[in-house]
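Participant: Coordinates only, no sequence provided:
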């Protein structure tokens, strides 16, 4: 099967956007399609856009085929695509696996409201946990190189006792943060990608939330990742992420047409996807 997609990135976080309003994929397994297309086009994830009950919807699959409830930079890329393709207003809502999210396009920047930070807890003097659409463990420390972050990130992501302690036995994303001249620097080891990514929207939000508590600084906070910077804001208890997005071009992917559609979202643990109750 030949599938058309648009490749985009948000601060270096790369995605393929598949418009199911034009190319429906009912009857096919999006998990296996995502894995095939991600390998062909070297991307962090695949986003499927559709519409339910009059609102646009977004589903995000990691490059290993795991469906996530949310992705901050993916949401920002989806926002830009939908605004440029279908929607006349600069402010609208998108249904994600983590519920309805308010989004805004202003000039070359895209802002996404992730909602409240949830389930915060301090694990020890260095480790903090917070849920910002997906689970994040934030590690307070000093500057470290990517290879060290990769090794430590993989170890913590797979540390069963830590994951069970914070309530996510399947694993957590891991963010390493330290102070810099603008705000904080962030290096995120992402589940599903299983590596340090150039940027992570939900990770940047989680990192800024923890930094405000630990370092005594107030939001908005600039988070600097390998791929670029995001501004994390707070309004009425809700965290938003704001930064640029970029089109990388149209691509064609190929997937085996014998893939059956999954009976349920392709998750390896119990999750509450918002669209299942719609």
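Facilitator: Now that the structure is in, tell me what you want to look at. As the structure is a computational prediction, the values presented were derived from the model and not from experiment.
Participant: switch to C-alpha atoms for all contacts and neighbour counts from now on
Facilitator: OK.
Participant: List the contacts of the closest residue to residue 118 other than its chain neighbours.
Facilitator: In this structure, residue 118 finds its nearest non-sequential neighbour in residue 131, 4.9 Å apart by C-alpha to C-alpha, 6 or more residues apart in numbering. Residue 131 makes contacts with 117-120, 206, as judged by C-alpha atoms under 8 Å, 6 or more residues apart in numbering.
Participant: again, but for residue 7
Facilitator: Here residue 7 is in contact with 14-17, 247-251 (C-alpha under 8 Å, 6+ apart).
Participant: element containing it?
Facilitator: Residue 7 belongs to strand 2-10 when assigned by DSSP states H and E.
Participant: how about the strands in the stretch 151-278 of the chain?
Facilitator: Under the criterion DSSP state E, counting those that start in this stretch, the stretch 151-278 of the chain contains strands at 173-179, 183-190, 195-197, 221-225, 228-235, 238-244, 246-254.
Participant: With the stretch 1-150 of the chain instead?
Facilitator: Counting by DSSP E, counting those that start in this stretch, one finds strands in the stretch 1-150 of the chain at the ranges 2-10, 13-19, 45-52, 55-62, 67-68, 91-96, 99-106, 109-116, 118-122, 127-131, 135-140.
Participant: Would you mind giving those as a markdown table with distance to residue 176 added?
Facilitator: Listed next are these as a markdown table, based on distance: least, C-alpha to C-alpha, whole Å:
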| stretch | distance to residue 176 |
| --- | --- |
| strand 2-10 | 20 |
| strand 13-19 | 17 |
| strand 45-52 | 21 |
| strand 55-62 | 21 |
| strand 67-68 | 21 |
| strand 91-96 | 26 |
| strand 99-106 | 26 |
| strand 109-116 | 20 |
| strand 118-122 | 15 |
| strand 127-131 | 10 |
| strand 135-140 | 5 |
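Participant: Take this one as well and set it beside the first:
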């Protein structure tokens, strides 16, 4: 069976998108492992299924390179909104997308009949360790918490934006050997569902630089939920201010994050790369 797909990215966080309104997928875990490979497949950080929903304009399911299903992806959901709008699945400029982390509201920014960027209401951050989840005793929140990994002590702040994040501030994020350091956090027993890890360098109160190690995918060029978690952590640690636009500079581009008393808002681009057809899966 041939499967049409669209390759899209948000700040370089690229996925293979499949319209499941027209082409339902039976084994997305296996499909993601095969076609996400950058040498033997299409190449991407995973696959995203755009599915019908009884409660929203569409439903998003996303699978990492290793086949694991993620609950939420901030860059992918903007691309889902673009696909839904540009393909007339829903023609409103405010969309509701159903995810495993709940329904997200997306305000579209449209030019010449196509969506070019969007603002996503990402919801309120979760700081309760048991909900993130983080295995730690007698802690209401983990802000600037000391975690010893092998012989190195890290000051971490943990946040969930529908998926778990561990945020670390550093004076020089470029010197970090992420393929070595990232897995130490991802697979640490403190994080029973593994964790996404953000390394943040502060430029000023309105600008952060970020590198990210995503669970199930490795280092990616961008992570929308991670950028949101980074700004929340920066506010909690006194580096940034609430209700202010913060530019998060990622390797794939910039996201603008605003953390308010009500929610976290993320604004960023969504870009179509190309369409194609998967002829067979081996």
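Facilitator: Received it, and whenever you're ready, just let me know what you need. Being a predicted model, the structure only gives us computed values, none of them experimental.
Participant: now what about the TM-score between them?
Facilitator: Superposed pair, TM-score by TM-score structural alignment, normalised by the length of structure 1: 0.84. Supporting alignment: 248 aligned residues with a C-alpha RMSD of 1.8 Å.
Participant: Turn the contacts of residue 7 of structure 1 into a markdown table, including neighbour count and distance to residue 46 of structure 1.
Facilitator: What follows is those, written out as a markdown table (neighbours: other C-alpha atoms under 10 Å; distance: C-alpha to C-alpha, whole Å):
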| residue | neighbour count | distance to residue 46 of structure 1 |
| --- | --- | --- |
| 14 | 27 | 9 |
| 15 | 30 | 5 |
| 16 | 32 | 5 |
| 17 | 24 | 6 |
| 247 | 15 | 14 |
| 248 | 13 | 14 |
| 249 | 10 | 15 |
| 250 | 12 | 14 |
| 251 | 15 | 12 |
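Participant: Let me see the contact set for the residue nearest to the spatial centre of structure 1.
Facilitator: The centre of structure 1 sits closest to residue 71, judged by C-alpha atoms, centre = their mean, with a distance of 2.0 Å. Contact analysis of residue 71 of structure 1 by C-alpha under 8 Å, 6+ apart lists 60, 133-134, 200-202.
Participant: Now do the same for it: its match in structure 2.
Facilitator: Here residue 71 of structure 1 is matched to residue 73 in structure 2, going by TM-score structural alignment.
Participant: circling back to that earlier point, would you format the strands of the stretch 151-278 of structure 1 as a markdown table with distance to residue 158 of structure 1 included?
Facilitator: Listed next are these as a markdown table, based on distance: least, C-alpha to C-alpha, whole Å:
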| stretch | distance to residue 158 of structure 1 |
| --- | --- |
| strand 173-179 | 10 |
| strand 183-190 | 11 |
| strand 195-197 | 12 |
| strand 221-225 | 23 |
| strand 228-235 | 27 |
| strand 238-244 | 27 |
| strand 246-254 | 32 |
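Participant: Between those, which one is closest to residue 50 of structure 1.
Facilitator: Residue 50 of structure 1 lies closest to strand 246-254 among the strands of the stretch 151-278 of structure 1, at 18.4 Å (C-alpha to C-alpha).
Participant: what distance separates that closest one from the middle of the whole chain?
Facilitator: 19 Å (C-alpha atoms, centre = their mean, to the nearest Å).
Participant: before we move on, back to that, the match of residue 71 of structure 1 and residue 178 of structure 2, how far apart?
Facilitator: Look at residue 73 of structure 2 and residue 178 of structure 2: by C-alpha to C-alpha, to the nearest Å, they are 20 Å apart.
Participant: Kindly report the same for residue 282 of structure 2.
Facilitator: Taken as C-alpha to C-alpha, the span from residue 282 of structure 2 to residue 178 of structure 2 is 31 Å.
Participant: Same question for residue 84 of structure 2.
Facilitator: The value you get for residue 84 of structure 2 to residue 178 of structure 2, if C-alpha to C-alpha is used, is 35 Å.
Participant: for residue 95 of structure 2, same thing?
Facilitator: Note on residue 95 of structure 2: its distance to residue 178 of structure 2, by C-alpha to C-alpha, is 36 Å.
Participant: so who does the closest residue in space to residue 208 of structure 1 that isn't next to it in sequence touch?
Facilitator: Nearest non-adjacent residue to residue 208 of structure 1, counting by C-alpha to C-alpha, 6+ apart: residue 221, 6.3 Å away. Contacts of residue 221 of structure 1 were listed using C-alpha under 8 Å, 6+ apart, and they are 183-184, 208, 231-233.
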